[in-house]
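> what's the 3D shape of this:
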Amino acid sequence: MLDKTYDPKEIEARLYPEWEQGGAFRAHPESPKAPFCIVIPPPNVTGSLHMGHALDNTLQDVLIRWRRMKGDDVLWQPGTDHAGIATQMVVVRNLEQEGMGLAVEGAESRNDANKKLLTREEFLAKVWEWKAYSGGTITGQLRRLGASCDWSRERFTMDEGLSAAVLKVFVDLYKAGLIYKDLRLVNWDPKMLTAISDLEVESREAKGHLWYFRYPIEGSDEHIIVATTRPETMLGDTGVAVHPDDPKWKHLIGKHAVLPLVGRRIPIVADEYSDPEKGSGAVKITPAHDFNDFEVGRRHKLEAISIFDKFARLNDKAPETYRGMDRFDARKKVVADMEALGLVEKIEPHTHTVPYGDRGGVPVEPFLTEQWYADAKKLAQGPIAAARDGRVTFVPERGREEFFRWMENIQPWTISRQLWWGHQIPAWYGPDKKIFVAMSEADAKAEARAHYGKDVALERDPDVLDTWFSSALWPFSTLGWPDGTEALAKYYPTNVLVTGWDILFFWVARMMMMGMYFMKDVPFRTVYLHGLVTDEKGQKMSKSKGNAMDPLELIDKYGADALRFTMTSLAANNAGRLRLAPARVEGSRNFATKFWNATRFAEMNGAALPKAFDPSSVKLTINKWVLGELARANAAIDGAIADFRLNEAASALYEFIWGIVCDWYVELSKPVLQGEDGPAKDETRAVTAFVIRETAKLLHPVMPFITEELWDKLGHRAEHGMLIGQPWPQQAPTDADADAEIGWLVKLISDIRSARSELNVPGGAKLKLLVVGANDTTKQRIETHRSAIEWLARIEGIEAATSTPKAALQIVVGEATYALPVGEVIDLKAESARLQKEIKKLGDEIAKIDAKLGNAAFVSRAPEEVVEEQRERRQQAEQTRVRLSAALKRLGE
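Next comes the predicted model:
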């Protein structure tokens, strides 16, 4: 017997180990079944579950559980990422609390002199200790969410097999000329002391200044005025750019300015990068400290002078008086020195965006440094072709255009990082700095011996590879590559990749590059992109804002199934922001409770499924109808999941379970279930049991815990095994006549209920129902379902009439008009006035919103979440206006 109260915490803690230990998640490469494979986007090994993980992994698990029920040999490949910079930062912070630091060059100048400084080997030992201590946290939390990964195949980006794959890829690409070293600008984090990717840079709006400096023109009394937000970088200027058609400065093209404070002659060049409408129209060019300036410098062969060291302090390329100063202290001194020379034209307040390292938390510097690069332009050609010819599809379709936008404007990929934690680059340098790239030091020494004709000392490159490099191999390295494993042969290419828009380029595109180069095929057939989980106002969650939600706290309070259902219902394909409110999760928990209570009701009323039950033999109209509704729900849910419209699958589940089964079938079947014994009661018990069983199957991919528990408690597990291993339901029979009859009944009762509610008819008022113009079919239906109509619509008597009386609500269903005399229970004139007032108020509100949304300036400048909120308010107001207008019409006004 089911417990009276649904307790998700107890059920979830008990069931997950049963699934895992029972082998329910395991893939079977040896099986002849068709493969279905998803590789999990590997979370950081020392991370913990956040709302993005909860969304991403719920959607994957829905697909995985559905395909498992559809009969495929399913592999959900799990694993974790070593997360180079994030993990190193956490461990360094822990070490600092213990009075330890890293023995890196310059450590003594960062107040580390009193710390115990660890060597690289000592530090890496500490990281592996930390990984052993906290590495299982995230995978344990994914289990709490219900993720049915094949944990027996779990991988780690720095395990022995994946490390070997990384080495081979680097060596092969280097020997093919697709990996090389180059001196270029990178995003440099002067706190973490490493290059970082664009994804690890966050733009923050800052209130600063725009300084206008006057640079003297050589051999004249004239000056050219340049504007800058970073005065300190002028010490590295090697040119000034003006637009070739700018009348203000055109006459100076080809001349030289004398750089103040430095004395360097710098050319004035013509370049369309300079915008006559911005600042002074002239732009100082510092190729070593600005990405745009770097390109201008290349076009005009300007020298790139780097004036910062890796700590963002002024180096020996700057004038002596500035050397050793922090960049921001140097900024103040440069401005003061320019003012002293009378070369400051003006200073204006200026709000602009400043790039910050998301880990180090300090402003990032464009920094000229030698790094390792992959030739992304050549590697991108295969993925571009695959996206064009449909070998890879994107959901939603606009993801394809976003993909092309990135790939067709791709820059060289910086793959080296100045960290200790990660895959150390397999490159060794000879005495003359010649590079030897090999799978091992022994192989490198052999190559060096062949080159020099003798043994020489080699020095290994200290850098490690960008974390995205190893994760780019994920779809095939996790399956055993470079070995030719059974799993690799069966599951590659994988079927679907589920991920967020933010890493479409950083991860998705790079997996396509590596997969197509090494496996000669795409790594996945479909890329399913979901939106960003935000708070209910559409704002990005962050601890600093105080609006972050912890998925584990929501699971503790409402259950994993409730969180999963909420996430699935939010996942509309075209939604950029998925607004989450705790109240929605609570609503999903109530939904689970509703299904639990419906099942308990069925159990208490003797619902049981005979072994020989045949749905096609059902006789009662109400039972034929519910089986038809079950068939339509099955088709809708199955089709929606197949098309990655998972929110629509959740909607179909909700409408069927709550709206059809609980609200209508349970109520309409009560008289039979609680009436006299006989064939009708036996049939209804069987149909009820059948519907509950099949509904549990339909709901299982989204809410696996409650459905598995109900399956067990109803005795199906003992006979058929766990629900997780059951086939997807077969289609139940449909009956057009039953659909029409019960559809009419449901609409009639619903419309009467709505009319009463909208017009504030007291709940306890029993009204007479007058029927005008009914045909013979409708009359028969009324007689058949008289008691249900009277009971569920709170009607006291149903009578035929020749016309609708005054002071009555009017409802039209089919050919007949139904009148409810309400003159004695409500003031019709007052109600009419109220409705008209509400309708006008809504109209005024809609007009105001339309004016806002019609204002191009508002739409372009307002935050996305504010514009979206206005659109939602308009939609809600319009829906309410339509409903109230219908209510007014029912009054005959």
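> can we go C-alpha only for contacts and neighbour counts from here?
Fine.
> On the three-state scheme, residue 840 is what?
Reduced to three states with DSSP: H, G, I helix; E, B strand; the rest coil, the structure at residue 840 is helix.
> ok, now how distant is it from residue 880?
11 Å (C-alpha to C-alpha, to the nearest Å).
> now the strands: where do they sit in the stretch 301-450 of the chain?
For the stretch 301-450 of the chain, applying DSSP state E, counting those that start in this stretch gives strands covering 344-357, 365-374, 393-395, 413-414, 416-417, 427-429, 435-437.
> so what's residue 243 up against?
Going by C-alpha atoms under 8 Å, 6 or more residues apart in numbering, residue 243 touches 249-250, 270-276, 281-282.
> from those, which single one is nearest residue 414?
Residue 414 lies nearest to residue 273 out of those, by C-alpha to C-alpha, at 24.8 Å.
> What sits closest to the closest one if chain neighbours are left out?
residue 243 (7.1 Å; C-alpha to C-alpha, 6 or more residues apart in numbering).
> same thing with residue 43?
In space, residue 43 is closest to residue 80, 5.1 Å off (C-alpha to C-alpha, 6+ apart).
> hang on, that neighbour packs against residue 39?
No: assessed by C-alpha atoms under 8 Å, residue 80 is found out of contact with residue 39, at 11.0 Å.
> Now do the strands in the stretch 151-300 of the chain.
Ranges of strands in the stretch 151-300 of the chain, per DSSP E, counting those that start in this stretch, are 155-156, 179-189, 194-196, 201-216, 223-228, 239-242, 256-258, 265-270, 282-285.
> Please give the element, helix or strand, for residue 139.
Take DSSP states H and E as the rule and residue 139 turns out to sit in helix 137-145.
> Another for comparison:
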Amino acid sequence: MTSAASDNSRNRADALPKSWNPSEVEAEMYERWVAAGYFIADAESDKPGYSIVLPPPNVTGSLHMGHALDHTLMDTLSRRKRMQGYEVLWLPGMDHAGIATQNIVEKQLAVDGKTKEDFGRELFIEKVWDWKRESGGAIQWQMRALGDGVDWSRDRFTMDEGLSRAVQTIFKRLYDAGLIYRAERLVNWSPELRTAISDIEVKHEDVEGELVSLRYGSLDDNEPHVIVATTRVETMLGDTAVAVHPDDPRYQALIGTTLYHPITGRQIPIIADDYVDPEFGSGAVKITPAHDPNDFEMGLRHNLPMPTIMDERGRISDTGTEFDGIDRFEARVKVRERLAAEGRIAAEKRPYLHSVGHSERSGEAIEPRLSMQWWVKVESLAKAAGDAVRNGDTVIHPPSQEPRWFDWVDNMHDWTISRQLWWGHRIPIWYGPEGEVVCVGPDEVAPEGWVQDPDVLDTWFSSGLWPFSTMGWPNSTEELQKFYPTSVLVTGYDILFFWVARMMMFGTFVADDPVLTAGKNGATQVPFKDVFLHGLIRDQFGKKMSKSRGNGIDPLEWIRDYGADALRFTLARGAQPGGDLSVGQAHALASRSFVTKLFNATKFALMNGAHTGALPARGDLTDADRWIIDRLEEVRAEVDSAFDGYEFGKACEALYHFAWDELCDWYLELAKVQFAAEGSRAEATALVLGNVLDAVLRLLHPVIPFVTESLWQALTDGESVVVAAWPQATGVPADAVSAQRISDAQRLITEIRRFRSDQGLADKQKVAAKLIGLDAAGLTEQHASVANLARLTGPGDGFAVTASVEVRLSGATVTVELDTSGAVDLDVERRRFEKDLAAAEKELAATTVKLGNEAFLAKAPEAVVDKIKDRRDVAETEVARISARLAELSGK
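Model (predicted):
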């Protein structure tokens, strides 16, 4: 039976390809997993539930490195929990991306000279649905290429009927609770898109502007006047005050008076406000409440008029001046020219670098604009979201991100939720003929003849419901009972405030809903128990990836060039809680090499008969066997602890170094000697190697699923590692004696190899040698392994000692005597060592001179001095070592 198992292993090794070529394997393997139903969650299962909802990518989007990182980490968690015996639901879906999607379809219409108004609202929306069905969701097949183990049978879309019902339900509940209201407030306005946009869709960039100093009031220096500076001179058409600091002595006499507005002719007041910085510029600022956030707040404090001077397209309007109808940027030039002609430019315009918000979607500069919008009153909602973390109902990983969370939710402003679009969830507010207003719920009908509000909801409103709307809320479903609250939310810290906060606000708001409290998980106050925040991906130089820098990486290209496993391992290995990660081609190549190493090592093991099964008794194992088994157990515990703490990088590092450094570089080499022994020793080695590889492949599977599946099936002949059990603790105490012996053997082999290199011996060249003191060092059992790995042979006839080295080990010193006669070209070696000696002497001289310089020592930091001392000590050692070797070569 034993021989048959080994023979079977060799046959499966032959069935593996000659080398690992991911492009030939991954796609078919993934579809096999999907067809087998491995990723489908059973809500009726008796297993404990574990759930993650995928942060919904935009229907317009494609897989970028941020997605790839998110998805890799979520898939890693899901696959591991599935192997640990949990019923896992990783629920996928997409966001309808109101602005981005409508923008795409409008641009397609524009090619034919059409606008959405040419079709009307209903027909235009149909065209958007057509685009979604034909071209939307390209990211889904990209997710398959990455290996995402999501439950495709539960795929959701924010505009689906069920999710739309959830949106309408919570809107009405918030409205009825007095938490949704309509008001005229300042918003981020996109003139190109003609809608308000959210803060997350505004990207601030430093731009070169012009600082213009203009004069209000009299042109006579002896009459009241004030000079203010601005980069947006066109907004002076909407100025309703000039503000100064109440304690600024220059303006005390002017506070409470009025000044002549040079273009509109109005008299505008001079007000005093602590917000004004008297040290900046002239100490006076123009106030345009309808087009600047700070001015708006000041306008509220001082009850100032707030005229809007731009229409929805960013054109000057309703000012009664010759500038009406002109684009805002053209008006900036023309207003300045008129002021200059009237002598009101007090100083030459000068360049001024300042931060300007730009629309992420259209690229244009956004316009702060007073607008009538729908708002969510967030005070109580934000407090509940903050308290959930304070009370420990939701735990943020890493804890260092908690202060940012509290800073945000404790200082949150009301949220504008209306968008001037047609694609999206239409606001369920209806207006009657006499100005009546009613909010219509999902099972209600608006009165006949009433008109619905034309705006739609911000996409963050519907995605804020994602953890429970995707599971069927507001209806009672098996999914909600089994999988809600979700186990963990994985996302980047950059959207902590926008998406995470909204989900927490909505989740805590509906926490008492019987639909959510009736589940197997009991009452809950939160939508997820853990929030894991990873950092941003940067290039290999630590710079943020962006289109403008041209340093972005397409993850699909990496999948094509290196394989999905290499991409995933690169990302997971660099992921630490809250920390950014830098990636470049070198990282991908290193990950591909690791995958290749794992493939080659497993194939070699199979060719030598490695297989799984019951291990022999500990007493029948060698030191090497016990050492590798014990090290595996230590690594397993380390990996479990790291994954439990969302320390993906730590888990990957532990597995990488164990698999490469210890299993492949040491145990496999030691195993070759044991395989050569044949009989029971070879069989025991085959079992140890097979069982260790089995566990390593299962531990690595969540991160690199494709190669581990191929190798695990070949090794075990099992169904799939996807549904294999996660390695468990053995409960067997580690053998410290065996570990020390192997450590000593490794040190001895390493020192012999180093000595051989110093002697100029080729790596594969065998040299006659005597090993003296192995018995005293407790390494009798390791004699064959040391000789084999150090490329040594027995002394034989005519053995003459030409070189020797002593290696101090834990229990004794081993002396290695070598006969290198005829193995070394003495002249070549002498020249090599003379060159090395010259370099070492130069380094010694340079560091000695520097350390003898009193002026340098007095000024240099202690750390710098210590570093130079270390360099000097190393140089001294090298000079002594090389000089001794040259003396040996010269026969002195």
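> and the residue nearest to residue 273 of the first structure, what pairs with it in the second structure?
Taking TM-score structural alignment, the alignment pairs residue 243 of the first structure with residue 245 from the second structure.
> Likewise for residue 649 of the first structure?
Counting by TM-score structural alignment, residue 649 of the first structure lines up with residue 651 in the second structure.
> Residue 639 is in contact with that match, correct?
Yes: the pair formed by residue 651 of the second structure and residue 639 meets the contact definition of C-alpha under 8 Å, at 4.7 Å.
> Go ahead and name everything in contact with stretch 294-313 of the first structure.
By C-alpha under 8 Å, 6+ apart, stretch 294-313 of the first structure touches 185, 190-191, 193, 233, 235-239, 269, 271, 273, 285-289, 314-318, 323-327, 365, 367-368.
> Any of the residues you listed buried? List them.
Among the contacts of stretch 294-313 of the first structure, those classed as buried by 16 or more other C-alpha atoms under 10 Å are 185, 190-191, 193, 233, 235-239, 269, 271, 273, 285-289, 314-315, 318, 323-327, 365, 367-368.
> Just give me the longest helix of the second structure.
helix 862-889 (DSSP state H).
> That one packs against which elements?
Packing partners of helix 862-889 of the second structure (3 or more C-alpha pairs under 8 Å, 6 or more residues apart in numbering; DSSP states H and E): helix 826-851.
> Okay, angle between the helix it packs on and helix 862-889 too, please.
Helix 826-851 of the second structure runs at 150 degrees relative to helix 862-889, counting by axes from the mean of the first three to the mean of the last three C-alpha atoms, to 10 degrees.
> what packs against helix 826-851 of the second structure?
With contacts taken as 3+ C-alpha pairs under 8 Å, 6+ apart, helix 826-851 of the second structure sits against helix 862-889.
> List the buried residues in the helix it packs on.
So for helix 862-889 of the second structure, counting by 16+ other C-alpha under 10 Å, buried means 865, 868-869, 871-872, 875-876, 878-879, 882-883, 885-886, 889.
> How about stretch 137-153 of the second structure?
137-140, 142-152.
> do stretch 600-609 of the first structure as well
600-603, 606-609.
> got it, and stretch 795-807 of the first structure?
795, 798, 801, 804, 807.
> Repeat that for stretch 391-405 of the second structure.
Within stretch 391-405 of the second structure, the residues that count as buried by 16+ other C-alpha under 10 Å are 393-398, 401-402, 405.
> So which residues of the stretch 651-800 of the second structure form strands?
Under DSSP E, counting those that start in this stretch, the stretch 651-800 of the second structure gives strands at 767-772, 792-793.
> ok, and what's touching the first helix or strand past the last one going along the chain?
If I follow you right, that is strand 792-793 of the second structure. Once strand 792-793 of the second structure ends, the next helix or strand along the chain (criterion: DSSP H and E) is strand 803-808. With contacts defined as C-alpha under 8 Å, 6+ apart, strand 803-808 of the second structure is touched by 748, 751-752, 755, 813-820.
> which two in these are spaced the farthest apart?
Maximum pairwise distance among these (C-alpha to C-alpha): 21.7 Å, between 813 and 820.
> neighbour count winner among the two?
Shown here are residue 813 of the second structure and residue 820; by other C-alpha atoms under 10 Å, residue 820 has more neighbours (21 against 16).
> roughly how far apart are the residue nearest to residue 320 of the second structure when sequence neighbours are not counted and residue 746 of the second structure?
Among residues not flanking residue 320 of the second structure along the chain, residue 264 sits closest, at 7.8 Å (C-alpha to C-alpha, 6+ apart). Per C-alpha to C-alpha, residue 264 of the second structure is found 88 Å from residue 746 of the second structure.
> What of residue 641 of the second structure?
28 Å.
> Need the counterpart of residue 368 of the second structure in the first structure.
Match for residue 368 of the second structure (TM-score structural alignment): residue 366.
> typo on my end, it should be residue 490 of the second structure
The equivalent of residue 490 of the second structure in the first structure is residue 498 (alignment by TM-score structural alignment).
> which element follows the helix or strand containing that match toward the C-terminus?
Using DSSP H and E, residue 498 of the first structure falls within strand 494-500. Proceeding N to C from strand 494-500 of the first structure, the next assigned helix or strand is helix 510-518, under DSSP H and E.
> Which stretch of the second structure lines up against that next one?
The aligned range for helix 510-518 of the first structure is 502-510, by TM-score structural alignment.
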